[in-house]
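Colleague: Sequence and predicted structure are below.
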Amino acid sequence: MLTDIHPKLPMRNKAVTKDYYVNKLGFEVFGNKDFDGYLMILKDRIQIHFFEYKELNPKVNYGQIYIRTNAIDTLYKSFLEKKITIHPAGHLQVKPWGQKEFSILDPDNNLITFGQAI
């Protein structure tokens, strides 16, 4: 049986990625051991893992994840208040497939989309 999914995204610099997700997005480091070149973060029930890829060219990185929320308006407002850059084409909007969504790009150009069913 499948029970969870924990996406793995590339990162060029662990310290930069950790700072962005922990200090800006409000995640916390997950696990009791610090692995070289690997980072695990957690917020509520969402885990994201990162693997080091120093040669990553962010301009050609197509890493993407979709995170569901039950408080999209509150989350969007909190990101705006924290001055987190919203993707230029990803501001909060209702999509034809019945989701209210917005997107951000992390320091390595991974696209993180947040959505809530309407």
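Modeller: Nice, thanks for sending it over. Numbering: from 1, shown residues only.

Colleague: Going by C-alpha atoms from here, please, whenever you check contacts or count neighbours.
Modeller: Fine.

Colleague: Give the helix, strand or coil label for residue 102.
Modeller: strand (DSSP: H, G, I helix; E, B strand; the rest coil).

Colleague: Could you do residue 18 as well?
Modeller: helix.

Colleague: burial of it, as a residue count?
Modeller: Number of residues near residue 18 (other C-alpha atoms under 10 Å) recorded here: 19.

Colleague: same deal with residue 87?
Modeller: Neighbour tally, residue 87, other C-alpha under 10 Å: 16.

Colleague: how close does it sit to residue 109?
Modeller: Here residue 87 is placed at a distance of 10 Å from residue 109 (C-alpha to C-alpha, to the nearest Å).

Colleague: all strands of this protein, in order?
Modeller: Counting by DSSP state E, the chain has strands at residues 8-11, 28-29, 38-43, 46-52, 64-68, 93-94, 99-105, 111-117.

Colleague: what helices or strands is the third one leaning on?
Modeller: So that's strand 38-43. Secondary-structure packing of strand 38-43 (3 or more C-alpha pairs under 8 Å, 6 or more residues apart in numbering; DSSP states H and E): helix 14-18, strand 28-29, strand 46-52.

Colleague: quick one: buried residues of it?
Modeller: Buried residues in strand 38-43, defined by neighbour count with 16 or more other C-alpha atoms under 10 Å: 38-42.

Colleague: Okay, one more to line up with it:
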Amino acid sequence: MADERSNIIQVTPFLGVRDLQASLDFYTGILGFGAYAVGGGYAYLERERAGIRLLELNAMGEREVHVLTCYFDVHDVDAEHARLADALATLPTGRWKGPVDQPYNQRELIVQDPDGHIITFGQGIGPNVGQWDYRDPPS
């Protein structure tokens, strides 16, 4: 009998970084990700089953960072901000903002990593409230 599970597990952004250790320190120390499979200029990071992959550019022979934005949908962006507030306060001025209500009906906390990648935590507001309810198992 064939395996009935879907084949796709998740989408994982792959971020090129200049200094893997500095990026690991940021993602684990500031944003609270766990680091897994670290080695060879590579790291897989995960928090609450949401992952990011880092690859040190020198390991690929590349030098230019192509800045990406990663969006993490959360149930409560204000709670996320409260959880990260002390760590965010250690970042240089201008490296984070929010939570802020956006005109596209999302409330967002926006953080910039050491290479300029934008990490956004957001939740739906207004007509977007409950936009992910279809994923929650029935009570």
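Modeller: Nice, I can see it. Owing to the predicted nature of the structure, the values given are computational and were not obtained by experimental measurement.

Colleague: Over which residues of the second structure does the longest helix along the first structure lie when aligned?
Modeller: What stands out as the longest helix in the first structure, according to DSSP state H, is helix 72-81. Mapped onto the second structure using TM-score structural alignment, helix 72-81 of the first structure covers residues 77-86.

Colleague: That stretch vs the first structure, average offset?
Modeller: Comparison of stretch 77-86 of the second structure with the first structure after fitting gives an average deviation of 1.5 Å (mean C-alpha distance after the TM-score superposition for the first structure).

Colleague: quick one, what contacts the closest residue to residue 64 of the first structure other than its chain neighbours?
Modeller: Closest residue in space to residue 64 of the first structure, ignoring its immediate chain neighbours: residue 111 at 4.6 Å, by C-alpha to C-alpha, 6 or more residues apart in numbering. With contacts defined as C-alpha atoms under 8 Å, 6 or more residues apart in numbering, residue 111 of the first structure is in contact with 62-65, 103-105.

Colleague: returning to what we had before: looking at the strands of the first structure, which is nearest to residue 77 of the first structure?
Modeller: strand 99-105 (11.0 Å; C-alpha to C-alpha).

Colleague: in the match of helix 72-81 of the first structure, what counts as buried?
Modeller: For stretch 77-86 of the second structure, burial by neighbour count (16+ other C-alpha under 10 Å) applies to 77-78, 80-81.

Colleague: what sits against the counterpart of residue 111 of the second structure in the first structure?
Modeller: Mapped onto the first structure by TM-score structural alignment, residue 111 of the second structure lines up with residue 104. Residue 104 of the first structure sits next to 85-87, 90, 111-113 when contact means C-alpha under 8 Å, 6+ apart.

Colleague: From these, keep the buried residues only.
Modeller: Using 16+ other C-alpha under 10 Å, the buried members of those are 86-87, 90, 111-113.

Colleague: Residue 37 of the second structure touches residue 52, doesn't it?
Modeller: No. Look at residue 37 of the second structure against residue 52 with C-alpha atoms under 8 Å: they stay out of range, at 11.7 Å.

Colleague: ok, those two, which is more surrounded?
Modeller: Neighbour count, other C-alpha under 10 Å: between residue 37 of the second structure and residue 52, residue 52 has more, with 18 against 10.

Colleague: Cool, thanks, signing off.
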